[in-house]
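Visitor: Sharing a model that was predicted from the sequence below.
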Amino acid sequence: MRNTVGTHVRTEIASIATMATFQQAIQTLQHRELRTLYVVDQDHRLVGLLPDYLLVKALLHNSGDQPEISRLMCTTPTVLLSETLMSVAAPLFREARFDALPVTHDGRLLGELRRSDAIAWLLESQTDEAESMVEQPEPATPPLKGPTFLKRSILASTRIETSHGNPTE
């Protein structure tokens, strides 16, 4: 099973340079029918997000000036690293706040992980877990717990007292 965010990342995203104009941002969002633009520097490092609602807000409050992208964008987005385990990333989508999160590697934008990707992974992991439970027969003897020296002692006798005075089988 694929366990890291990097194995689920979607690379078909839209990014714009920090020097892009307000008009270029609007055109890119409209043309690509997106909800968020990722703002990157010349080294393709993520510097911010520009959600469509911020562009709408700027258009509604615009007095004829073209606002700078750097003044509109969110500069402290929640970011996932490509190495992040899906079991850590999936709960971030529990709240309706995130539809997609940017994925980076060494600060460079790789793509995004969407809520639908997290749902697919959760369903897949539940199926895999159920299948593994069915495929593995119950052991004839219960698994031994504790340090190795206790395991050896347990093999020699059926009961042994632990340091807490509780019997271990």
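Guide: Here it is on my side, so go on. As the structure is a prediction and not an experimental result, all values here were calculated from the model.
Visitor: drop to CA atoms for contacts and neighbour counts, all remaining ones
Guide: OK.
Visitor: Tell me the first helix or strand C-terminal of the top helix by length along the chain.
Guide: Scanning the chain for the longest helix, with DSSP state H as the assignment, gives helix 115-135. Following helix 115-135 in sequence order, the next helix or strand is helix 148-156 (DSSP states H and E).
Visitor: Pull out the buried residues from that following helix.
Guide: Neighbour counts using 16 or more other C-alpha atoms under 10 Å place 150-151, 154 of helix 148-156 among the buried residues.
Visitor: Now do it: distance to the chain's middle.
Guide: 42 Å (C-alpha atoms, centre = their mean, to the nearest Å).
Visitor: okay, pairing it with this:
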Amino acid sequence: MLVREIMTVPAHSLPLGASMEVAIQLLARAHVSALPVVDPDRRVVGIVSEADVLRVHLVPDPRAHLRPVEAPEDPWPTTLDEVMTPDPVTVMESADVADVGQLLADTGWKSVPVTHDGRLVGIVSRSDILRALTTSDSSIRRHLTREFAELGRARWVVSVNEGQVTVSGTRGKREARLAEVMASAVAGVRRVVVTPSNPAQSRAEGHQPAR
């Protein structure tokens, strides 16, 4: 499963030099945890997160403190350039979702910008990945049946059980490999088993898609 198959498009973003007020409003309105910051060519030059905003814009409430609250020494930032993380990590749209999922798990990030030729094309989040993993068996079966029919392979029979896809009716190693690759690319598929018409060519040992 590739990032471009599950990413959110278009990605909300902010131009370099945007005000903090605009950044706060967009974070709240779009219900996202972070926003890429782009230059005029849509190249990602920074990222601003909810945490960045909270660190600099929450004013202590005197009622919650026994001692007087001191005013901050530095003035409040007015543009996101002052608080964003420059040169953030991005992933390509052709990246493996398994690798991106591991990146998000290891770093604790909730999302990461997606680029093509260095330009922002989307954003992929933990929730995007989770939604892909919860694709129903019936949806997977309908999708593959339609894809195979459009390819002129309506004779291939598809069954799906808890994310495991079984494709039967292929002829020869080339068809078996094609069915395996196509099924492995579908969101929510955990394992693929191909059983050709000729038992001698069986690939029934199964294939585990990269995740």
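Guide: Here it is on my side, so go on. Just so it is clear, the structure is predicted and the values come from calculations on it, not from any experiment.
Visitor: TM-score them against each other, please.
Guide: The TM-score (TM-score structural alignment, normalised by the length of structure 1) is 0.67; 141 aligned residues with a C-alpha RMSD of 3.1 Å.
Visitor: ok, back up a step: now for the longest helix of structure 1, which elements pack on it?
Guide: The contact analysis (3 or more C-alpha pairs under 8 Å, 6 or more residues apart in numbering; DSSP states H and E) places helix 115-135 of structure 1 against helix 86-89.
Visitor: mean shift between the helix it packs on and structure 2?
Guide: After superposition onto structure 2, helix 86-89 of structure 1 sits on average 2.6 Å from its aligned residues (mean C-alpha distance after the TM-score superposition for structure 1).
Visitor: what stretch of structure 2 lies opposite that helix in the alignment?
Guide: Under TM-score structural alignment, helix 86-89 of structure 1 corresponds to residues 97-100 of structure 2.
Visitor: Over to stretch 26-41 of structure 1?
Guide: Taking TM-score structural alignment, stretch 26-41 of structure 1 hits residues 24-39 over in structure 2.
Visitor: Show me which positions of the matching stretch end up buried.
Guide: Buried residues in stretch 24-39 of structure 2, defined by neighbour count with 16+ other C-alpha under 10 Å: 24, 26-27, 34-38.
Visitor: can you check stretch 78-94 of structure 1 too?
Guide: Buried positions in stretch 78-94 of structure 1, judged by neighbour count with 16+ other C-alpha under 10 Å: 79-82, 85-86, 89-90, 92-93.
Visitor: Looking at those residues, which one is closest to residue 123 of structure 1?
Guide: residue 90 (11.2 Å; C-alpha to C-alpha).
Visitor: so that closest one touches residue 118, yeah?
Guide: Yes - with contact defined as C-alpha atoms under 8 Å, residue 90 of structure 1 reaches residue 118; the gap is 5.1 Å.
Visitor: which residues touch the one residue sitting closest to the centre of structure 1?
Guide: In structure 1, the centroid-proximal residue (C-alpha atoms, centre = their mean) is residue 89; its distance is 3.3 Å. Residue 89 of structure 1 sits next to 5, 80, 118 when contact means C-alpha atoms under 8 Å, 6 or more residues apart in numbering.
Visitor: and it, how far is that from residue 27 of structure 1?
Guide: Using C-alpha to C-alpha, to the nearest Å, residue 89 of structure 1 is found at 31 Å from residue 27 of structure 1.
Visitor: now swap in residue 45 of structure 1 and tell me
Guide: For residue 45 of structure 1 relative to residue 27 of structure 1 (C-alpha to C-alpha), the value is 22 Å.
Visitor: next one: residue 100 of structure 1
Guide: 21 Å.
Visitor: and if you look at residue 111 of structure 1?
Guide: Distance, residue 111 of structure 1 to residue 27 of structure 1, using C-alpha to C-alpha: 20 Å.
Visitor: again, but for residue 79 of structure 1
Guide: Relative to residue 27 of structure 1, and taking C-alpha to C-alpha, residue 79 of structure 1 is found at 25 Å.
Visitor: And residue 121 of structure 1, by the same measure?
Guide: Residue 121 of structure 1 sits at a distance of 33 Å from residue 27 of structure 1 (criterion: C-alpha to C-alpha).
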